[in-house]
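>>> sequence first, predicted model second:
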Amino acid sequence: MALNRLTIAWGVLLGLSVTALIVGNAAPGHAHEALGVAGVAGVLLTAFLKGREILLHYLELKHAGRGWRIILLTYLLLVAALVLGAYAAEHLGWIASLRH
């Protein structure tokens, strides 16, 4: 039995979900400890890759014009970068230093 592209995409999404779960629980000690900037970047990378997979294969963006792919994938990347930037600013104390 041949696998169709949606089944393969589902497998990729499942693998990325497990990866995000593993990376998200990688904080040493207790689960409530911060992952750190690198850990959050890893989780956001898997979220970006999952969003890309959904856009390209489930929503069939791969058949849309190149401009649409660029716009929507750039949006995903921008959201991930803003979340990472906000987390890094708080985690590294940049925001606290601005308050004083």
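Nice, I can see it.

>>> from here on, just use CA atoms for contacts and neighbour counts.
OK.

>>> pull the longest helix from this protein.
In the chain, taking DSSP state H as the definition, the longest helix is helix 66-91.

>>> what is that one packed up against?
Packing contacts for helix 66-91, counted by 3 or more CA pairs under 8 Å, 6 or more residues apart in numbering; DSSP states H and E, involve helix 37-53.

>>> residues in contact with the helix it packs on?
For helix 37-53, the external contacting residues (CA atoms under 8 Å, 6 or more residues apart in numbering) are 9, 12-13, 16-17, 19-20, 23-24, 26, 73, 76-77, 80, 84, 87-88, 91.

>>> and the comparison structure, right after this:
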Amino acid sequence: MTHEDSRLWGRRLLRAWAVLVGLTVLSVGAALTGGSGQRSSLLAVAVALIASFIKARQVLDHFLDLRRAGGGWRGLFNALLLVILGLCFALYLAAGTSRP
């Protein structure tokens, strides 16, 4: 790896890290300003789950180098992420409907 390749790699990881930090701040901000109403809480959860998906993709693509993998692997990981986050959202909705 040349010095220039190393610098590009470092910039790419720094940019990915900055995206991760920004999405974390966005998720926390949505949770803190979400209010107590059902609709605002639902919006905060949706923002957090979408941010989680993007953050997981950043980690997979840049820190585990999945961006170089074939489309099948990327599709598999996207599907797994969507299933997991969909289950989290479904559990949130189920917990909300069981309240008196």
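Great, that's in hand. If you're wondering where the values come from, they're calculated on a predicted model, not measured in any experiment.

>>> tm score of chain vs chain?
The TM-score (TM-score structural alignment, normalised by the length of structure 1) is 0.78; 92 aligned residues with a CA RMSD of 2.5 Å.

>>> the contacts of helix 37-53 of structure 1, buried ones only, as a ChimeraX selection?
Buried residues among those (16 or more other CA atoms under 10 Å), as a ChimeraX selection:
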select :9,13,16,17,19,20,23,24,26,73,76,77,80,84,87,88
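
>>> H62 of structure 2 contacts L14, doesn't it?
No: using CA atoms under 8 Å, H62 of structure 2 makes no contact with L14, being 9.9 Å away.

>>> neighbour count for the two, which is higher?
H62 (18 against 13; other CA atoms under 10 Å).

>>> quick one: secondary structure of the more buried one?
Per DSSP: H, G, I helix; E, B strand; the rest coil, the secondary structure class of H62 of structure 2 is helix.

>>> separation between the residue nearest the centre of structure 1 and A96 of structure 1?
The residue lying closest to the centre of structure 1 (CA atoms, centre = their mean) is A47, at 2.2 Å. Distance of A47 of structure 1 to A96 of structure 1, computed by CA to CA, to the nearest Å: 28 Å.

>>> alright, that wraps it up for me.
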